[in-house]
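Trainee: Mind looking at a prediction? Sequence and model below.
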Amino acid sequence: MTATTPAPFSPQEIAAEGIKPEEYAEIVRRLGRHPNKAELGMFGVMWSEHCCYKNSRPLLKQFPTTGPRILVGPGENAGVVDLGEGLQLAFKIESHNHPSAVEPFQGAATGVGGILRDIFTMGARPIALLNSLRFGSLEDPRTQRLFSGVVAGISHYGNCVGVPTVGGEVYFDPAYSGNPLVNVMALGLMETPEIVKSGASGIGNPVLYVGSTTGRDGMGGASFASAELSDESMDDRPAVQVGDPFLEKSLIEACLEAFKTGAVVAAQDMGAAGITCSTAEMAAKGGVGIELDLDKIPVRELGMIPYEYLLSESQERMLFVAHKGREQELIDIFHRWGLQAVVAGTVISEPIVRILFEGGVAAEIPADALAENTPLYERELLAEPPEYARKAWEWSPNALPTCISEGIEIQGNRQSWHDILLTLLDTPTIASKNWVYRQYDHQVQNNTVILPGGADAAVVRLRPLEGQGGINHPLSGVAATVDCNPRYVYLDPYEGAKAVVAEAARNLSCVGAEPLAVTDNLNFGSPEKPIGYWQLSEACRGLAEGCRELATPVTGGNVSLYNETLDSQGNPQPIYPTPVVGMVGLIPDLSKICGQGWQTPGDVIYLLGSSPSNLGASEYLATIHSTVAGRPAKVDFDLERRVQKVCREGIRSGWVNSAHDCAEGGVAIAIAECCLAGKLGAQIYLEATQSQRLDELLFGEGGTRIIVSVASAQQENWESYLQTHLGTEWQKLGTVGNIGTDLAVLTTDNQTLIQVSIEEMNDRYQNAIARRLMM
């Protein structure tokens, strides 16, 4: 017990820690007394949504989490999959949304540092980073500041630590004006003989604190991440950590060296909630206790009290359990890398977290109460979809002006399809993200096979382990992607979430990779509001079904709720529900991959899949008609599996020279992107049904559709293969043109819809973001 019996806290003090009155009553019941200040802070961070998932945990149980390649699933620092040939891949995605809204550079930078620690804590060397970003309108000066700061923070940390940022996505929408999303995914290749887990064991084993010193930065970051943003959030800068990528590089090398000694029993990153989280989780997972002496902790500031030690989220810190008698061996390794390393505690038999300070007990709490047996809220789901969704679903294309081959009338002015194509290519969400990825060192480590912007997924070389490889052993690779169309999920969370999984798998298939597994980042508004919980619940249902249908189990991830800000009238404004899916895939032979750009003049262009396109929820509807309505197309998983398999087999057989899925902007934008990536034009013929609108034909979205190009010499073999495996669910669209030729899109009865030069498209597409930042 603590030295003195603490007095009750006031409602204001309890609320300041993010604790509800009924939760405080439960804390008192469990402890048999009132907590002291340090203990209240520990419960505040560990019972926050960010740490214990008290609103989302019941929904996450429906995710498939096992499979033949799954070695480590949810519950550890990262998931691990078996790639074969002795290779094992660790991967995970995390968010740093609220810190990035307050301090974009450090918020994003420390997000990168945190996800890297999740990877190398498992014993894996980080090999790649991807990011999924959301911002408000890029015409808004505040958005420009946030966007520039976040990109600079990601670039700074990743470049300095020496891990390539190889892919990602960026969306811009007013829904994110006050609350940007910064999700970062990392991949790592296992280097240790055994996967390092986090559960403590071995009564009497020493507990080591290693890495950087502890300061007051990042105080209460987990609680801060679990509350809505407000005008006062700018005063929460102490809740944003400050990172040191050069120190993290040393920490990577020291940890991997330490793990290889076999002297480490368990390891845990000090991420959200710092010392509190690492001690509680290690103890609870191992069914033991941990006693830790704060007087042993290396500090960078004087006069710190237990509350500050325990809630600090200073970066680049780890907690180890070592085999007794081998602690000095580990300490010597960390000192050799210029890092702190001290024995700060012991594994004890009583399943508690006991914190010592200045000769007394500063805190004593059952480990299970902090890390496992935490609050759980089973919320009631709306009996029917909310009014905003029902109203949106009533929309139909009949509400739009009539189209003709020359274009469509918008606000009294006739716009040609040529002009609309250029407008969409100039839209920041669709346009090239070269302004972003040119700031990243995407070739460090020399394993990046396809550069950012060159394909639908990133591809990284997997170097053989010692003793493997050789002339007759092709190099393999891993492909990775992060995906989410948030407008789809907003308008129909269930169907939209299924579409997220399908698109992620499709992007992997477009480079020739077999989809393996998923890590997800659930970014939503408040679950305490009926609409917010409906969106979260329906999206989780859709994700679970999509992952089961495509045999891509979920190995872990992150939940980020309360992504809301106040509008000008003081009303809460939630973001679009944004369940980002990070998916990894295996490429058995790196010589059998392809990108999205046309390769050779004369190649024949095909559309795989015959799912009807849809103007509802489309970028065309939002950008050209300023309307967010309708609903995304339903996913046909049987067709999805067949189309993706045909695409992968076509690539591996050497038939397919390029592949690109149809996403935002539909077929017309997908074809234009293939032209821009390959710097070659194309002659395209589109066949519209009698009832199909021309804008739907050109810019409709959804469905299972992939654009591929095939050498003319392989046309007969390819079409025979398509006939066997897809039946009638494919179309021949046209041919690739020469350098300097235009993109011409015609109907099958020779009506020209679009005639545009590569140069004109390139200017709009490549410079869209830079142009807005210079305004």
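Mentor: Alright, I've got the coordinates.
Trainee: make it CA atoms for all contacts and neighbour counts henceforth
Mentor: Fine.
Trainee: Is E13 part of a helix or strand, or is it coil?
Mentor: What DSSP: H, G, I helix; E, B strand; the rest coil gives for E13 is helix.
Trainee: And for it, the neighbour number?
Mentor: Around E13 there are 13 other residues, counting by other C-alpha atoms under 10 Å.
Trainee: Mind listing what's buried along the host helix or strand of L422?
Mentor: L422 belongs to helix 417-425 when assigned by DSSP states H and E. For helix 417-425, the neighbour count (16 or more other C-alpha atoms under 10 Å) marks 417-418, 420-425 as buried.
Trainee: Output those in CSV, with distance to Q573 appended to each entry.
Mentor: Shown next, in CSV, are the buried residues of helix 417-425 (distance: C-alpha to C-alpha, whole Å):
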residue, distance to Q573
W417, 35
H418, 36
I420, 31
L421, 32
L422, 32
T423, 28
L424, 27
L425, 29
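Trainee: Take this one as well and set it beside the first:
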Amino acid sequence: MTKHYLDDEELALLESRLKRKPSEFEEAIIFSLWSEHCSYKSSKIHLKKLPTKSERVVIGPGENAGVIDIGDNFVAIFKMESHNHPSYIDPYNGAATGVGGILRDVFTMGARPVLNMDALFFGLLDHPKTPYLLDGVVRGVGDYGNCVGVPTASGQTLFLDCYNNNILVNAFTLGIAKKDKIFLGIAKTIGADVIYVGSKTGRDGIHGATMASSSFDEESIKNRPTVQIGDPFTEKLLIEACLEVMDKNLIEGIQDMGAAGLTSSAFEMAQKGGVGVELRLDNVPLRESLTPLEIMLSESQERMLIIAPPKNSQEILSIFKKWSLDANIIGKVIKEQKVILRFKNQIIGEFDLDIIESPMYERKYSKPRYLDNINTQINLPEPHNYNKVLLDLLSKPNLADKSSIFEQYDSTVQTNTLKGPEGDACAIIVKQTNTAIFASVCVNPIYCYLDPFVGSQLAVLENYRNIIASGGDPVAITDCLNFGNPQNPEIMWQFVKSIEGIKYACESLNTPVVSGNVSLYNETITENIFPTPTIAMVGIGKQEDVLKSQFQFANNTIVLLNDIELNLGASQYLYYMYNKIDGMVPKAKIKQHLALKNFFDIAHKQHRLIVSAKDISMGGISACLAFMCNNIGCELKINMPLLKYEFLFSESQANIIIEIKNQDFDMVESIAYESGINVYRLGFTTDEKRLKINDLIDVSIDDIKDAKSKAFKKILS
């Protein structure tokens, strides 16, 4: 009796295309290709709305990663992907192979990976599973990146109860390549060899793509065998071998074996080139005895598929052998637009490429009912002790010092890092060109839960602020769109509004979306995560443009750019002090962000007036100043409104705190005025290691550091 993988509707569609019932083998192959993870069948019609072009974009969405021109005939190639379900089932291996997979997406296009980032979302720290998951994920990210030798130089880690049973692990990689040495995952030439390279194929990861495309239940949580096992040392060898055959122009196309393994790579390369492939599965290097279906669907790591002219095949095989990697010719490119699978001299599967095209769904969507209960006004009593409130807030996981996490990552390997995880955006030098690459990753899920449209704009805008406050020019983004069950109309509404928000912000800022990933069905036993459209932004600049995020010298002037919007809605203050997620999210203020960039272009890049800078985000201006007071104190006299706590803890957008020399204030004020920005002299940096704000706050830097270090001391010690 045939086992059914597809639901009734999709099985009927396949039968109508085949004009017969599929075999169990055929249905299982199509099941993987039509999975949400591989086909984007619920999201593709909305993703087409996103802006994807600019004068710097070389290759946009549709390839393994996006490509931007960074000048001097070099390009930056980057992408972000999720490995959420695997990391919950097996946190160490799930996170490690998430890093390995995104590395392959980048070097398969001819780029040497030079930068990793991560965005991690966990449940509450006191949830019984969180310490185990946090420890495993952090070790997995660190071990894989450290062993491969790629710096993890920036990231984000947040904690909310919506992730108690469905954590998110989003991994980003950026690589550098020559503009004329970009390789695509395509098969074009009839008669070309199909070459398997990398590790041997095993049973790990089978049906991983379909597992990642469904909601969790008690049974799937136990489903550890679908999680891949990574080997970063093999990945390092694979990077070097692939870059060598690319440098020698020996190959026509190359594709990593990611979700759905050999199935997706073979089918995708044939489809893109308008050709077919014939594979001999007996020739696939194996770790153990496998059935043909297991060979096709295995997601064993560190494997690639290469298309090459037959005259180059032996040299390719010898190069991979030199690097101690398996390599074997497993098929040919054929004229017929189909994939033919042979095993033991028999055809065991034959797929016309027009048949395997997945269905596309325009899911129904409707505004979530919970939004009807959101309060537009948040009225809170004034705190009795501002010192205590600030230190309490800084001790909470979302605002705490994350060094116990990022110190497990090597952020300086390759010696390119100009600014590491101690700041909001990181920066690396491209030694061949002296260009600096800036990168930032973040999202605030509370904003996106309360207003997906504005919250998604704010995710783009915070990255934008991070990059300009670090000295860079924002260029483009990649995204990782993490949402719940798309068959729930309220979840689909969140997704659609989020896309519209990203579109609006990216068009306004001229920062197109060049690559990305959609992760749906982040739902465990009907509990969906908050909408989490993680945004990673990349910018460019010069080495001398890089700005620190913390005060550098005593006796300098501290300046606030733009007015503070008084609003405690959606804030960390409201969440941690009152256990509420409520209120209106901060206004996006896109025009003021463009004004900020113009200000930095003149004040910093032309006149070098800015010593350090940091944007205001979670926790408001008080948390921002506490972060900037690392070894230098400050004393501020601010003309505050009556509701002082609103001024101190509102998460106002389009605000950056800058440190300047005292004698430069008049010039800074003049440039700000010309840029359309209001500026306020708040006070001065001091030798006294204290944060003083009016007569409200007076805490030592040691107290700040102690408060910020409490959250993770026990878990990650």
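Mentor: Happy to help now that I have it. Note that this is a predicted model, so its numbers are computed, not measured.
Trainee: what's the TM-score here?
Mentor: Here the TM-score for the pair of chains, by TM-score structural alignment, normalised by the length of the second structure, is 0.98; 716 aligned residues with a C-alpha RMSD of 1.3 Å.
Trainee: What is the mean deviation of the longest helix that the second structure contains from its aligned residues in the first structure?
Mentor: Scanning the second structure for the helix with the most residues, using DSSP state H, yields helix 489-509. Compared with the first structure after fitting, helix 489-509 of the second structure deviates on average by 0.6 Å (mean C-alpha distance after the TM-score superposition for the first structure).
Trainee: How about T524 of the second structure: what's its closest non-neighbour residue?
Mentor: Spatially, and ignoring its direct neighbours in sequence, T524 of the second structure is nearest to F216 (4.5 Å; C-alpha to C-alpha, 6 or more residues apart in numbering).
Trainee: Show the contacting residues for that neighbour.
Mentor: Listed by C-alpha atoms under 8 Å, 6 or more residues apart in numbering, the contact set of F216 of the second structure reads 522-525.
Trainee: Apply 10 Å and report the result again.
Mentor: Contacts for F216 of the second structure (C-alpha atoms under 10 Å, 6 or more residues apart in numbering) come out as 85, 88-89, 165-166, 222-223, 521-527.
Trainee: swap in E288 of the second structure?
Mentor: By C-alpha under 10 Å, 6+ apart, the residues touching E288 of the second structure are 200-203.
Trainee: What span of the first structure is the helix or strand where D69 of the second structure lies aligned with?
Mentor: Here D69 of the second structure is covered by strand 66-71, with elements defined by DSSP H and E. The aligned range for strand 66-71 of the second structure in the first structure is 79-84, by TM-score structural alignment.
Trainee: mean distance, that stretch to its aligned residues in the second structure?
Mentor: For stretch 79-84 of the first structure, the mean deviation from the second structure after alignment is 0.4 Å (mean C-alpha distance after the TM-score superposition for the first structure).
Trainee: Just the buried residues of that stretch, please?
Mentor: 79-83.
Trainee: out of the contacts of F216 of the second structure, which are buried?
Mentor: Neighbour-count burial (16+ other C-alpha under 10 Å) applied to the contacts of F216 of the second structure gives 85, 88-89, 165-166, 521-524, 527.
Trainee: give me the number of residues near A504 of the first structure?
Mentor: As a burial measure, A504 of the first structure scores 24 neighbours (other C-alpha under 10 Å).
Trainee: Just the element for the counterpart of it in the second structure, please.
Mentor: When the second structure is aligned by TM-score structural alignment, A504 of the first structure is paired with N463. Assigning secondary structure by DSSP H and E places N463 of the second structure in helix 452-469.
Trainee: quick one, what contacts C506 of the second structure?
Mentor: Applying C-alpha under 10 Å, 6+ apart, the residues near C506 of the second structure are 50-52, 457, 460-461, 464, 475-477, 500, 512-513.
Trainee: tell me the two of those residues that are most distant?
Mentor: Using C-alpha to C-alpha, the two most remote members of the contacts of C506 of the second structure are V475 and E500, lying 19.5 Å apart.
Trainee: ok, these two, which is more surrounded?
Mentor: V475 (26 against 21).
Trainee: so who does that one touch?
Mentor: Contacts here follow C-alpha under 10 Å, 6+ apart; on that basis V475 of the second structure touches 54-57, 68-70, 438-439, 464, 467, 506, 509-513, 537-540.
Trainee: if we go to 6 Å?
Mentor: The neighbours of V475 of the second structure, taking C-alpha atoms under 6 Å, 6 or more residues apart in numbering as the test, are 511, 538-539.
Trainee: Then A711 of the first structure?
Mentor: D603.
Trainee: Residue in the second structure paired with it?
Mentor: In the second structure, A711 of the first structure lands on K661 (TM-score structural alignment).
Trainee: For E674 of the second structure, see how far away that match is.
Mentor: 20 Å (C-alpha to C-alpha, to the nearest Å).
Trainee: Likewise for I405 of the second structure?
Mentor: I405 of the second structure is 42 Å from E674 of the second structure, by C-alpha to C-alpha.
Trainee: same check, this time on D473 of the second structure
Mentor: 20 Å.
Trainee: thought A280 of the first structure was touching A367?
Mentor: Yes - A280 of the first structure is within contact range of A367, at 5.1 Å (criterion: C-alpha atoms under 6 Å).
Trainee: who's more crowded, these two?
Mentor: The residue with more neighbours, out of A280 of the first structure and A367, is A280; 30 against 27, by other C-alpha under 10 Å.
Trainee: And that one? What does it align with in the second structure?
Mentor: By TM-score structural alignment, A280 of the first structure lines up with F267.
Trainee: Since that was my last question, I'll sign off now.
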